[in-house]
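1. Please find the sequence and the predicted model below.
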Amino acid sequence: MAAKDLFSTGVQRARRFYLESGSTRADLRVVCGGWERCSSDYEVRRDGFPMFGIEYVAGGEGDLTLGGRPYRLSPGTVFSYGPGVAQVIGSDRRRVLDKYFVDFSGRAGERLIADAGLDGGQVRQVAAPERISVIFEDLIVNGLRQTAYSGAICAAILRHLLLALCECAVPFGTLATPGFATYARCRRHLEEHALTVRSLAVAAAQCGVSEAYFCRLFQRFDRQSPYQALTRLRMREAVRRFETPGSRVATVAAAVGYDDPFHFSRVFKRVYGVSPQQFRRVRARSAPVDALD
């Protein structure tokens, strides 16, 4: 299929790429992608699409009918389509759509779309919109390079995009609910106080909710328990502190909230696959000479 058959008309500006055909048996193959600023009369009507497509609204507003169901598009909305999924996409006349898109094929993409809750033509919202925009921009930059490696690089970036959507996409309409607002407040509190919070019960109380509700919020909106979120925040800070030459395991453990350095070491290895001592040795070998003086 030629690029002209895939790219929409009725746009004011666009940055788009089309990759030459690779192996049709590839586990994941990016066909095209880009960014579009729609015109006020932008409208796309399709009975289906020959491959998988994902579109992400970065700005403006519009209307979408997907599989016969209507949705109002706004920044942070992400939706998918594919074979047999009818779609009508239109832009608001005053606040025209800015949107990213990527079209692809392959069984790996199909699996990851399903993991993100976007299979069969679904609409979701993104809790971390800037993160998704950055990934799309990286995809466009590499797609436009048109080198011998562009296809493989874009496929890797698409995997990154789909995994990020697995992590931060939530059901459509969620972002406006009181429950999500409470979760966002609890998540922010955990991020700001990860090194000093002594228990989940204390963190929940500081946020003004019960521990049971605190846990349900994270399971619903974060796809992980608050304990897992807290552990990852602490381990991330531990890695940062290990960047300092001469840092000691016991000192770092205490600084990130672990009284027992042996327990800290077990958790660190479970998260990163290596012990703190192994991590420090690797970092020391790769550090600049003047950083070790």
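-> Everything's here; your move.
2. Could you use CA atoms for every contact and neighbour count after this?
-> Noted.
3. Okay, helices next: where are they in the stretch 1-150 of the chain?
-> Using DSSP state H, counting those that start in this stretch, the helices of the stretch 1-150 of the chain run over 3-6, 107-115, 129-145, 150-168.
4. Save these as a markdown table, and put in distance to Asp92 and mean neighbour count too.
-> Shown next, in a markdown table, are the helices of the stretch 1-150 of the chain (distance: least, Cα to Cα, whole Å; neighbours: other Cα atoms under 10 Å):
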| stretch | distance to Asp92 | mean neighbour count |
| --- | --- | --- |
| helix 3-6 | 22 | 12 |
| helix 107-115 | 27 | 17 |
| helix 129-145 | 20 | 18 |
| helix 150-168 | 25 | 19 |
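5. A further structure is provided below for comparison with the first:
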Amino acid sequence: MVTSKAKTESKPSFVSTQVTDARRYFLDLTPDEEKPITIVCGGRERVSKDYVVRRTTFPYLCVEFVAEGHGSVELNHKKYPLRPGAVFAYMPNIAHCIRTSSTDPMLKYYIDFTGSEGAKLLRESSLRGDRAIYVSNPEEFVGLFEMFLKEGMSGETHGQDLCAALLPVLFLKLSQRAMPGNVRQPRAYFTYLEARDFIEKEFRKYDTIEEVAEELLTNPASLCRLFRRFGETTPYRLLIRLKIQEAASMLVDQQMMVKEIAAELGFADQFHFSRVFKRVYGLSPEKFSRQSQWST
């Protein structure tokens, strides 16, 4: 179990010990209520199979996100199922009970915060301060909460300010990705996740979306519809972006020739590769390589 350097030596009493693994940060356990947003603490917890937390109140505003596993949360006597993609919130004087499934324990993130602007963000969101919602694209939220964790645990001077700046981003993302009502993730969403994961892992092997679709036992039109429905890019753009990112690494780290990289990543020729690279990065591969050398 890892924690960042806290302002107090002992762990706060509200932090659960019913975990098998945790990474936590404590930024300000005595926050100034006059500040618009203060991040008190946060972290990531893999809970034990007997995890149950019952509280009649809580000293701060809190948002929690379930990344893995299942469970339930009761907020002001209303019960919500918890699963990957569930987000819930509570505030002072909101009674709550969080319980995990004993057969599928949760991995969840949390952020505790205070301040008038923080309270406004929470109240004006679909969480309201005493509700649970479900979001599409849960992996985006994992990335965002991991960013909170990284900055919160950094121990650097701007950790508090960076985490406070991320809070409005979190609520904007919730507004963008919240699913209406208690809607379960459609089966098609998991098909989308599988397709995206496949492209991210196997992009080197495929040159066209037709090839990817064939490997996934679907067709290009269906694949594009999935990405249009659940993602923010097309499967082709994702494939190309991953190839060009890999190309940039080859240029800088391996100092490979443009012709070699084009052949390695399946481009028709080095000229086509150079055009695509410039479209993504705004520089030709040669200029990109030179600028990278200057910066090191």
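-> Good, I have the coordinates. Please read all numbers here as calculations on a predicted model, not as lab measurements.
6. Which residues are in contact with the counterpart of Cys41 of structure 2 in structure 1?
-> Aligned by TM-score structural alignment, Cys41 of structure 2 pairs with Cys32 of structure 1. Taking Cα atoms under 8 Å, 6 or more residues apart in numbering, we find Cys32 of structure 1 in contact with Ala3, Arg16, Phe17, Tyr18, Leu19, Val102, Asp103, Phe104, Gly143.
7. Swap in 6 Å and give it another go.
-> Neighbour list for Cys32 of structure 1: Phe17, Tyr18, Leu19, Val102, Asp103 [criterion: Cα atoms under 6 Å, 6 or more residues apart in numbering].
8. Cys207 of structure 1: which of these is nearest?
-> Each of these was scored against Cys207 of structure 1 by Cα to Cα, and Val102 proved nearest at 39.3 Å.
9. Surely that closest one and Gly33 touch.
-> Yes. Here Val102 of structure 1 reaches Gly33: they are 4.0 Å apart, a contact under Cα atoms under 6 Å.
10. the more surrounded of those two?
-> Gly33 (27 against 22; other Cα atoms under 10 Å).
11. Please list all residues in contact with the more buried one.
-> Applying Cα under 6 Å, 6+ apart, the residues contacting Gly33 of structure 1 are Arg16, Phe17, Phe101, Val102.
12. how near is the first one to Asp138 of structure 1?
-> Distance of Arg16 of structure 1 to Asp138 of structure 1, computed by Cα to Cα, to the nearest Å: 12 Å.
13. by how many degrees do the longest strand along structure 2 and helix 138-153 diverge?
-> Across structure 2, the longest stretch assigned as strand under DSSP state E is strand 38-47. Angle of strand 38-47 of structure 2 versus helix 138-153, following axes from the mean of the first three to the mean of the last three Cα atoms, to 10 degrees, is 120 degrees.
14. ok, the residue nearest the centre of structure 1 to His263 of structure 1 distance?
-> The centre of structure 1 sits closest to Ala164, judged by Cα atoms, centre = their mean, with a distance of 2.3 Å. Ala164 of structure 1 sits 30 Å away from His263 of structure 1, going by Cα to Cα.
15. got it, and Val282 of structure 1?
-> From Val282 of structure 1 across to His263 of structure 1, the span is 21 Å (Cα to Cα).
16. Val252 of structure 1 now?
-> Counting by Cα to Cα, the separation of Val252 of structure 1 from His263 of structure 1 is 12 Å.
17. more crowded one of the two?
-> It is Val252, of Val252 of structure 1 and His263, that has more neighbours when counted by other Cα under 10 Å, with 21 against 11.
18. Please pull up the equivalent of the more buried one in structure 2.
-> Residue pairing (TM-score structural alignment): Val252 of structure 1 is matched to Ile261 of structure 2.
19. Buried residues in stretch 198-205 of structure 1, which are they?
-> Using 16 or more other Cα atoms under 10 Å as the test for burial, stretch 198-205 of structure 1 gives Leu200, Ala201, Ala203, Ala204.
20. repeat for stretch 264-277 of structure 2
-> Leu265, Phe267, Gln270, Phe273, Ser274, Val276, Phe277.
21. Now do stretch 268-283 of structure 1: distance from first to last residue.
-> End-to-end distance (Cα to Cα), stretch 268-283 of structure 1: 15 Å.
22. ok, so what distance separates the equivalent of Ile98 of structure 2 over in structure 1 from Glu192 of structure 1?
-> Using TM-score structural alignment, the equivalent of Ile98 of structure 2 in structure 1 is Gly90. Distance check for Gly90 of structure 1 against Glu192 of structure 1: by Cα to Cα, it reads 41 Å.
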